[in-house]
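Enquirer: Turn this into a model:
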Amino acid sequence: MVKHRIFTTSVSSVYPLYVAKAERKGREKDEVDQIIRWLTGYSQEELEAHLQDKTDFETFFAIAPQLNPNRALIKGVICGVRVEDIEDPTMREIRYLDKLVDELARGKKLETILRTS
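Expert: Sure thing, here's the model as predicted:
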């Protein structure tokens, strides 16, 4: 089976797009970083190292220190597909991240995005 192209794409090549999308809507880079850290368990230093090293998405999620168990609470449609229906685990993680950045850009409170009470 051929891997989807996004799996071999570096996180650092998409990260500026996440930040730009958030900033266009009045949000901040730090909020994007917080979302990524919440989802993956990376520290800020580890995140920055992966961005600098041009780690691909597949590796980024495969070696994540602790994928947040509350990520299963992320529901909705991204790119025309319900995230909860995506079967491939790596693609689901990537789409979770996309969905969280979308929610940030739509103005949701960070507490809601991070599925905290």
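
Enquirer: contacts, neighbours, all on C-alpha from now
Expert: Fine.

Enquirer: Need the nearest residue in space to residue 9, chain neighbours excluded.
Expert: Distances taken as CA to CA, 6 or more residues apart in numbering place residue 56 nearest to residue 9, at 5.1 Å, with adjacent residues excluded.

Enquirer: now the other sequence, so there's something to compare against:
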Amino acid sequence: MNNANNARVYKMSFAGVYPHYIQKAEKKGRTKEEVDTVICWLTGYDLKTLQHQIDSKTNIETFFAEAPQLNPNVSKITGVICGYRVEEIEDPLMQKVRYLDKLIDELAKGKTMDKILRK
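Expert: Just a heads-up that it's a prediction; the model follows:
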């Protein structure tokens, strides 16, 4: 992955990407609430602070920089997303972005919440 691409992703508004996560999940019979649960689990935001980030049109870089705490079980998220093994991505911010993509993907594929949340 090249740095110009990464920089473009980081400047995207989280509020712009968020509806796509919901749409992807809902197409497969999952809910916005489940998407929010996954995002909050990963980032440590609660529903109120997550909504604030969306309303503020925070970019992805700031969204992750301001995240209260990355879940300690994040290392249990493994596998391939967009052709990259998430556990091997060297850029820490891109890795967080791909962790979220991977979790949303698992949600859309019908995995149970317990599995997605690495319980």
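
Enquirer: Overlay them and tell me the TM-score.
Expert: Scored against TM-score structural alignment, normalised by the length of the first structure, the superposed chains reach a TM-score of 0.96; 116 aligned residues with a CA RMSD of 0.9 Å.

Enquirer: before we move on, the earlier item: what's the neighbour count on the residue nearest to residue 9 of the first structure?
Expert: 19 (other CA atoms under 10 Å).

Enquirer: what residue of the second structure matches up with it?
Expert: The alignment partner of residue 56 of the first structure in the second structure, by TM-score structural alignment, is residue 59.

Enquirer: Residue 12 of the first structure now?
Expert: That one, residue 12 of the first structure, aligns with residue 15 by TM-score structural alignment.

Enquirer: Its match belongs to a strand, doesn't it?
Expert: No. Applying DSSP: H, G, I helix; E, B strand; the rest coil, one finds residue 15 of the second structure to be helix, outside a strand.

Enquirer: Spit out the contact partners of the nearest residue to it once chain neighbours are set aside.
Expert: Counting by CA to CA, 6+ apart, residue 54 is the residue found nearest to residue 15 of the second structure once chain neighbours are left out, at 4.7 Å. Residues in contact with residue 54 of the second structure, defined by CA atoms under 8 Å, 6 or more residues apart in numbering, are 14-15, 18.

Enquirer: once aligned to the first structure, how far is the helix or strand containing residue 54 of the second structure on average?
Expert: Taking DSSP states H and E as the definition, residue 54 of the second structure sits inside helix 47-55. Superposed on the first structure, helix 47-55 of the second structure shows a mean distance to its aligned partners of 0.4 Å (mean CA distance after the TM-score superposition for the first structure).

Enquirer: once aligned to the first structure, how far is the next helix or strand after that helix on average?
Expert: Downstream of helix 47-55 of the second structure, the next assigned helix or strand under DSSP H and E is helix 60-65. Following the fit onto the first structure, the mean deviation recorded for helix 60-65 of the second structure is 0.7 Å by mean CA distance after the TM-score superposition for the first structure.

Enquirer: Helix 60-65 of the second structure packs against which elements?
Expert: Here helix 60-65 of the second structure touches helix 3-11, helix 92-108, going by 3 or more CA pairs under 8 Å, 6 or more residues apart in numbering; DSSP states H and E.

Enquirer: Contacts only, for the aligned residue in the first structure for residue 118 of the second structure.
Expert: Here residue 118 of the second structure is matched to residue 115 in the first structure, going by TM-score structural alignment. By CA under 8 Å, 6+ apart, residue 115 of the first structure lies in contact with 70-71, 73.
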